[in-house]
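Undergrad: no FASTA, just this:
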């Protein structure tokens, strides 16, 4: 059954549940069900809904993602059962599948369950597993793949990539042939991430000439060079080393809450004290920046030095100071201004906020934090291009933040 056909077969109540859970699918309203199906398969829409899944339900999606096609519910139950640390997969599995169908992430009957289009592509490393062999060796020269295949499956016919993929589908003999040191290197990548750094990863090496554990693995295709200094564990090898399990120590139900009980009145007083301290920190931020405003970076945001200085002046850890700055900005209390170069300055909204009662000021800040689409906790981290993530920069926006 095709995904679009499955969408057409949903009842009015089921479609209502879908768009209620994923309102971005009807903004704007699609002209027909084919348009709804296409929008449900877009990477951005899939990413948003995956971010809202609990760990077990996401594990069900990841387990389906590493299958080559539709599977039966019984087979899926067996795969999930292997990964459980304790207990049985039901009724949690049925509940998760019902929810995934409601979200249009999984479709089809119980004897042919599959992921919706686009989901596998969004899950680049499901459960910490690398790409399949046919994908991970995609950019290797054909002659190099022919040599590798001749070494590990001598006498076989066909293109090297296909012969290599065929033998890696059952890599037990290849794994058994390597040294304990090479097996130890594989074990470091088994549960993810499936990539590692190795100098001169693209070196030419044959099974007979391998002199190091890494060369043993490269020559047999148990590791693939995916960059000048990076290697990746093919998915088939990872699954074999995991003993056929997709996940490790999976829980079908959330663990019981544990911890010391606290007196409610004490908790309320402590929370009120923290709320008052946060309001005072925002006030102090506004007063200090009105006198000595930091500059706006050319790329936007607040410079690392200015962030450190602000944390010192507010006498706060840097991550707390970043939260203060981000919430104040999201609440409209500070903004970029001050001419050509730009400075971060208090706004007229700050002046109005400043004269209100403390409780009202706190409500404004707390409500802003609940609904803001920015993630202050990322300040100081680095993006996928190894650039620092600065406070007040647009790179901190995450569409899923309010829901989380």
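TA: Great, that's in hand. This structure is a prediction, so every number in the text was calculated from the model and none was measured.
Undergrad: Going by C-alpha atoms from here, please, whenever you check contacts or count neighbours.
TA: Fine.
Undergrad: Helix or strand for residue 110, just tell me which one.
TA: Counting by DSSP states H and E, no helix or strand carries residue 110.
Undergrad: Next, count neighbours for the closest residue to it other than its chain neighbours.
TA: Using C-alpha to C-alpha, 6 or more residues apart in numbering and skipping residues adjacent in sequence, the residue nearest residue 110 is residue 73, 5.1 Å away. Using other C-alpha atoms under 10 Å, the number of residues around residue 73 comes to 17.
Undergrad: second one coming, line it up with the first:
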């Protein structure tokens, strides 16, 4: 329990939880920091202008207690975690109290202040100090003093109190005005050249007894309009289907021709434009799909290219809902906003940028769905961009991107592309993601239940039949199945994608299928199997005419020509068993052909309008099949560990399921050998450390060091060196040899001894 309390009270723990709290909770902690704890609840309520025992403030205080940030004492006062005090440097714009500001002043300086104020001078420095404090604690006396000041000084002081910010360095205001205020301790300069500070007592006095700290218990009310569930689902289904179709086309292009990476990492604008043009996919969608596909293991870096993995083949054969869910899971935990095209400095960003992912992106994404989930069920926002402004209330510490036209515009657009948000409201898919997705409010990863079911209800099954018309087009209303897309791609050219896909047949596209090894009968049977009804007569004629002309001219592999005047000798060479590996073939009794390369001959003849067919060295037809490269492993890529919020350590975005916290708490409370209840130490090592180590080490630190010694595992300590500095050492194979702690530092062969009584702290694991 001691160690748990230490960990919860640490600044790193506070920094992890604050980005998850809404604005009224943070406003309450700022008010508590300004008042100083412990403090009565009624004092906090008065400062915030709220009711003490019920209403929003009571709910906020429960939230703070649940997060071990603020808790009530037995006498009813509130105490705040000490690390939370450090978070607010000047809570509510209040700087240091007058006492600390005057603590360095000499007795003569205090006497001059009292003379200016017209107060009794006192005999000792302490008397003078107390006289000044007593005067400034009287708010009416401070206001009367300021009201009697010259006009410019009065404006300066009241403006400072209202702005709730520090006065700038010397020279930023008129020297005479500042001098008037500093002579009366209304502003205090600690040392020459430093900026002046207004004591907290003066600031509160000038703000007046009716001043209240900011407190916004309710989120801002945006402009709403009434929606039906069918309208939201229809819009979400259309967007999700379009994104799934774009993803299938883009990754199919990556399978055909893997993108080339920049030397500095990522996919450059030229390669991104090629992918978008080939897949008929807008650039923001291409960036989003590439990032999610890489994070989910469908793409992998291999040298300077980005080929698909074997997992892509499984993904491409799945239903549209399953494809969408895999990409959506990756987006939910993605450590960046991939549709940002420029960094904060305005420099262009490649797709799949190599910068370390940031946990702020994950937290902001979760905040977006939290804000959307708080909207009325039957209403949506008239302007979906207002969702970004709601994030500022639900997650005030979320960082906006300076390149966004409206707050979090890129993030809102990504949610719309996935169908998570539709028409300014949370879709059923978004609700399932928020409730059951990794890191959602349920706290555990959805195992394919609610999220997958919602996606299946939203997206219909893949279409496995096409409507082939007499105009030589094939139309697929919906997402085509992998088999249907493969058949149509082999014999036609896709012209349109999205909610409906269109292919067009031509002589060149049919010839491409024939070049791949098919014949007229095979092509006709494959198209008949996927067509709704009979094949149109114009398409049958096109296939028949193209197949009839196909192969009239044949081109064989050749490297040289062997000829002579003795046909019998040439026949002997052609039939010689040991020369069979050369693939020599007689064209006529007097000619053996092995001429120009096959590719050059085929290209030249086709450029003139012929339809030649390639031929192998043994005389068989050469089928021109395109090899589809695959990455060497199907394992998902190892993503860099994301950085934590700017105010704290790393935050994990791939959270494990949250355990039963109530059971853990019960176990901690029932555990024996708790120093808090006076039970004697049962561990001899811990007993020895308690006797030898300095008294300022906490019980948690002693136990941490005990566990490291008993398990012989590394431990990090802060140690007082001979010169008085505090140095951090990490010791491997620690050993207790009272009064010393022995261990080996990194890079050192021999052990070193550290006196137990000079250990300042034991750093947590």
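TA: Nice, I can see it. Keep in mind that what you see is a predicted model, and the values were worked out from it rather than measured.
Undergrad: I'd guessed the residue nearest to residue 110 of the first structure sits against residue 114; true?
TA: No: using C-alpha atoms under 8 Å, residue 73 of the first structure is not in contact with residue 114; the gap is 10.1 Å.
Undergrad: give the contact list for the aligned partner of residue 111 of the first structure in the second structure.
TA: Alignment note (TM-score structural alignment): residue 111 of the first structure maps to residue 76 of the second structure. Residue 76 of the second structure is in contact with 40-41, counting by C-alpha atoms under 8 Å, 6 or more residues apart in numbering.
Undergrad: If we use 10 Å, what do you get?
TA: By C-alpha atoms under 10 Å, 6 or more residues apart in numbering, the contact set of residue 76 of the second structure is 38-41.
Undergrad: do residue 122 of the first structure as well
TA: For residue 122 of the first structure, the contact set (C-alpha under 10 Å, 6+ apart) comprises 42-44, 46-47, 50.
Undergrad: Same list, the residues you listed, but as JSON lines with neighbour count and distance to residue 134 of the first structure please.
TA: Formatted as JSON lines, the contacts of residue 122 of the first structure follow (neighbours: other C-alpha atoms under 10 Å; distance: C-alpha to C-alpha, whole Å):
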{"residue": "42", "neighbour count": "15", "distance to residue 134 of the first structure": "25"}
{"residue": "43", "neighbour count": "15", "distance to residue 134 of the first structure": "23"}
{"residue": "44", "neighbour count": "13", "distance to residue 134 of the first structure": "26"}
{"residue": "46", "neighbour count": "24", "distance to residue 134 of the first structure": "25"}
{"residue": "47", "neighbour count": "17", "distance to residue 134 of the first structure": "25"}
{"residue": "50", "neighbour count": "19", "distance to residue 134 of the first structure": "26"}
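Undergrad: which of these lies closest to residue 244 of the first structure?
TA: residue 50 (24.2 Å; C-alpha to C-alpha).
Undergrad: All the strands of the first structure, residue numbers only.
TA: 106-107, 114-115, 195-197, 224-227, 230-232, 334-337, 343-346 (DSSP state E).
Undergrad: quick one: the first one to chain centroid distance?
TA: Between the mean C-alpha location of strand 106-107 of the first structure and the chain-wide mean there is a distance of 21 Å, by C-alpha atoms, centre = their mean, to the nearest Å.
Undergrad: I would like the residues contacting it, please.
TA: In contact with strand 106-107 of the first structure (C-alpha under 10 Å, 6+ apart) are residues 1-3, 6-7, 60-61, 64, 70, 97-101, 113-117, 119.
Undergrad: With the fourth one instead?
TA: Applying C-alpha under 10 Å, 6+ apart, the external contacts of strand 224-227 of the first structure come out as 133, 136-140, 195-203, 217-218, 230-234.
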